[in-house]
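1. here are the coordinates; sequence isn't available:
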């Protein structure tokens, strides 16, 4: 239910914003940054909007001005990009339909939960992935019975009592990397394919990746399911060391993450094709010296 301005101080709005952020609830914060002429809003006025454009609390202006900002809030939450909205209060035709004889500018900032990076496995590559992931703003979750806190100091959570990966529960916007060093590849990938996770990466050699995908195919997973797996994971950087392998994997994740601003976006960079989340990747060669990403026979 919307909270009227008299019932909700601006300091309470900021406190509520902090609570929503801590609860991993997406929302947008609208702030009036400029006003000219007559306007029901004032500079500094704030309001919180949910992902559907409904006002959670606060006030930035009445009538169609609020509706205009609500629409911008929906776009900001969907794209992850801030919006700057100009509302003409003087014209029914050219403006937002509120003839007050003024003009407002509202800045709309999306506040979205950090995507999670699930790392299944341990070892130097997993440790570097944790470091890179945390540095890039991911909430890193490490799941492996041999994971040690001192080896993953930047992890948001470490799970060591789940040998079968039964508690792995990534969301649609999350990313998952299987770095089990061949122990539990099939089981962990099967569980990930049953989830809504948007990106699944397997760190393995070309030969090992082919064997794992063949096993999953025989287990009943079809081309569409297998097309969700990046195997072998990583961009064609010529990586050789654990640090370089981790860099290539996280670089691919960043590429996919950025492409999600447009759900149907396709990006080509160095021979890499990024499919929208949930789409199958057709078999193709990244480069002459790069192994084939095997997603089918």
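-> Everything's here; your move. No experiment lies behind these values; they were computed from the predicted model shown. Numbering: from 1, shown residues only.

2. Only C-alpha atoms from now on, for both contacts and neighbour counts.
-> Will do.

3. Show the contacting residues for residue 138.
-> 114, 115, 116, 117 (CA atoms under 8 Å, 6 or more residues apart in numbering).

4. Would you map the strands across the protein?
-> 27-37, 46-49, 55-58, 83-88, 102-111, 116-121, 139-143, 157-159, 175-179, 199-202, 229-230, 268-269, 272-273 (DSSP state E).

5. JSON lines for those strands, including distance to residue 73 and mean neighbour count?
-> Listed next are the strands of the chain as JSON lines, based on distance: least, CA to CA, whole Å; neighbours: other CA atoms under 10 Å:
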{"stretch": "strand 27-37", "distance to residue 73": "6", "mean neighbour count": "21"}
{"stretch": "strand 46-49", "distance to residue 73": "6", "mean neighbour count": "27"}
{"stretch": "strand 55-58", "distance to residue 73": "10", "mean neighbour count": "23"}
{"stretch": "strand 83-88", "distance to residue 73": "8", "mean neighbour count": "20"}
{"stretch": "strand 102-111", "distance to residue 73": "6", "mean neighbour count": "23"}
{"stretch": "strand 116-121", "distance to residue 73": "23", "mean neighbour count": "26"}
{"stretch": "strand 139-143", "distance to residue 73": "24", "mean neighbour count": "25"}
{"stretch": "strand 157-159", "distance to residue 73": "31", "mean neighbour count": "18"}
{"stretch": "strand 175-179", "distance to residue 73": "25", "mean neighbour count": "25"}
{"stretch": "strand 199-202", "distance to residue 73": "26", "mean neighbour count": "23"}
{"stretch": "strand 229-230", "distance to residue 73": "33", "mean neighbour count": "24"}
{"stretch": "strand 268-269", "distance to residue 73": "30", "mean neighbour count": "9"}
{"stretch": "strand 272-273", "distance to residue 73": "30", "mean neighbour count": "16"}
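
6. Show me the one of the ones you listed that comes nearest residue 21.
-> strand 102-111 (7.1 Å; CA to CA).

7. what about that closest one, distance to the chain center?
-> Here strand 102-111 is found 24 Å from its chain centre; the criterion is CA atoms, centre = their mean, to the nearest Å.

8. Second structure for comparison follows:
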């Protein structure tokens, strides 16, 4: 969601209204893509995706009309029968897409900026969308954020029992949650921790790996000891760029948790070994190192002699990336991020 939040802030800063499209469910079921979001601009440009196919095309077409009128709408889509095969999204049932008009007011700028900060800084909290009206006629849509400390920032037009129910749903939610009201509904979405990807090395493979990882929803940090390589011009998609004095304390000062990724792509095996030794002392859930099996085995042997265990070595993905016959830096980057996506899907979802 970081891409959506950042794009929303940029549009609001430019005084541009947009539609925030979100998949919800009125039946109370939770389809696979519930909570998926995208932004649609007045020019018809889409940022993000709600799954593609006819659903997304229909939502984008309607969104442009709504922006011109300053209105919101709830669009139902029948995802059964022939449409399922076409859209490949949800196996049967009914999907509803909320097309929420967001005007460039100071209050909305504050709300979406706070949401962006919460996603970037990972303090916890929830984005709450309050919808008033019926499926046929959406009267009003309000957005606010509830911080981990219980503070409400933005427009929260609920009080009494409804307000209490909405806030309890937000506080107890580990994923997107839909709550029916007498006069509408509430969608609460917790700000999930975005896995950090720490790239060490800023060469050609790292440059493309950073770009692909950012597109795939990772929060990318790039570190190198060469300022002419580690810079914003080369890594425009990175969230953080660090120019090191050397690699001896490359991970010092970084908060690396079990959901984070360390990707070692330095320019030589000595630097790789230096960074890998530090990486193995972190809780990183994924550690990958580029290089041939011969180079990898030499590094492993040296680390074992220094006191690391076989269990430590078993944590490392090397040669890094899925085996897809990649040769160019661009192809290698795709193979690396593909392996990261697979690891994220198989490992971290189990942690909740």
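-> Received the coordinates, thanks. Small disclaimer: the values here were computed from a predicted structure and weren't measured.

9. Superposing both, give me the TM-score.
-> Taking TM-score structural alignment, normalised by the length of the first structure as the basis, the two superposed chains have a TM-score of 0.65; 231 aligned residues with a CA RMSD of 3.2 Å.

10. if we can go back for a sec, how about a markdown table for the contacts of residue 138 of the first structure, with distance to residue 144 of the first structure added?
-> Shown next, in a markdown table, are those (distance: CA to CA, whole Å):
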| residue | distance to residue 144 of the first structure |
| --- | --- |
| 114 | 22 |
| 115 | 20 |
| 116 | 16 |
| 117 | 14 |
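
11. between these, which is closest to residue 150 of the first structure?
-> Closest to residue 150 of the first structure, out of all of these and judged by CA to CA, is residue 117, at 18.5 Å.

12. residues in contact with that closest one?
-> 133, 138, 139, 140, 141, 174, 175, 176, 177.

13. That one -> the second structure?
-> Aligning on TM-score structural alignment places residue 117 of the first structure opposite residue 197 in the second structure.

14. now residue 18 of the first structure
-> Match for residue 18 of the first structure (TM-score structural alignment): residue 113.

15. What number of neighbouring residues does its match come out with?
-> Neighbours of residue 113 of the second structure under the rule other CA atoms under 10 Å: 19.

16. My understanding was that it contacts residue 9; is that so?
-> Yes: the criterion here is CA atoms under 8 Å, and residue 113 of the second structure meets it with residue 9 at 6.0 Å.

17. one step back: and the strands of the first structure as a markdown table, adding distance to residue 258 of the first structure?
-> Listed next are the strands of the first structure as a markdown table, based on distance: least, CA to CA, whole Å:
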| stretch | distance to residue 258 of the first structure |
| --- | --- |
| strand 27-37 | 19 |
| strand 46-49 | 24 |
| strand 55-58 | 28 |
| strand 83-88 | 17 |
| strand 102-111 | 16 |
| strand 116-121 | 15 |
| strand 139-143 | 17 |
| strand 157-159 | 24 |
| strand 175-179 | 13 |
| strand 199-202 | 13 |
| strand 229-230 | 17 |
| strand 268-269 | 12 |
| strand 272-273 | 13 |
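
18. So which residues of the stretch 51-200 of the second structure form helices?
-> 53-69, 82-87, 106-121, 160-171 (DSSP state H, counting those that start in this stretch).

19. Which strands and helices lie in contact with the last one?
-> The helices and strands touching helix 160-171 of the second structure, judged by 3 or more CA pairs under 8 Å, 6 or more residues apart in numbering; DSSP states H and E, are strand 125-133, strand 177-181, strand 184-190.

20. Next: the third one.
-> Based on contacts counted as 3+ CA pairs under 8 Å, 6+ apart, the elements that helix 106-121 of the second structure packs against are helix 2-13, strand 138-147, strand 152-154.

21. right, so those: which one is the most enclosed?
-> strand 138-147 (a mean of 21; mean count of other CA atoms under 10 Å).

22. How far away from the center of its chain is that one?
-> The chain centroid and the centroid of strand 138-147 of the second structure are separated by 21 Å under CA atoms, centre = their mean.

23. What of stretch 257-267 of the first structure?
-> In this view, stretch 257-267 of the first structure has its centroid 11 Å away from the chain centroid, taken as CA atoms, centre = their mean.

24. Could you point out which of the helices and strands packed on helix 106-121 of the second structure sits nearest residue 117 of the second structure?
-> Proximity to residue 117 of the second structure (CA to CA) singles out helix 2-13 among these, at 8.9 Å.

25. ok, now which ones touch the residue located most distally from the centre of the second structure?
-> Distance from the centre of the second structure peaks at residue 305, with 39.4 Å (CA atoms, centre = their mean). By CA under 8 Å, 6+ apart, residue 305 of the second structure lies in contact with nothing.

26. same thing but at 10 Å, please
-> By CA atoms under 10 Å, 6 or more residues apart in numbering, the residues touching residue 305 of the second structure are residue 299.

27. so what corresponds to it in the first structure?
-> Per TM-score structural alignment, residue 305 of the second structure is aligned with residue 218.

28. Kindly check the end-to-end length of stretch 265-283 of the second structure for me.
-> With CA to CA, to the nearest Å as the measure, stretch 265-283 of the second structure spans 19 Å from end to end.
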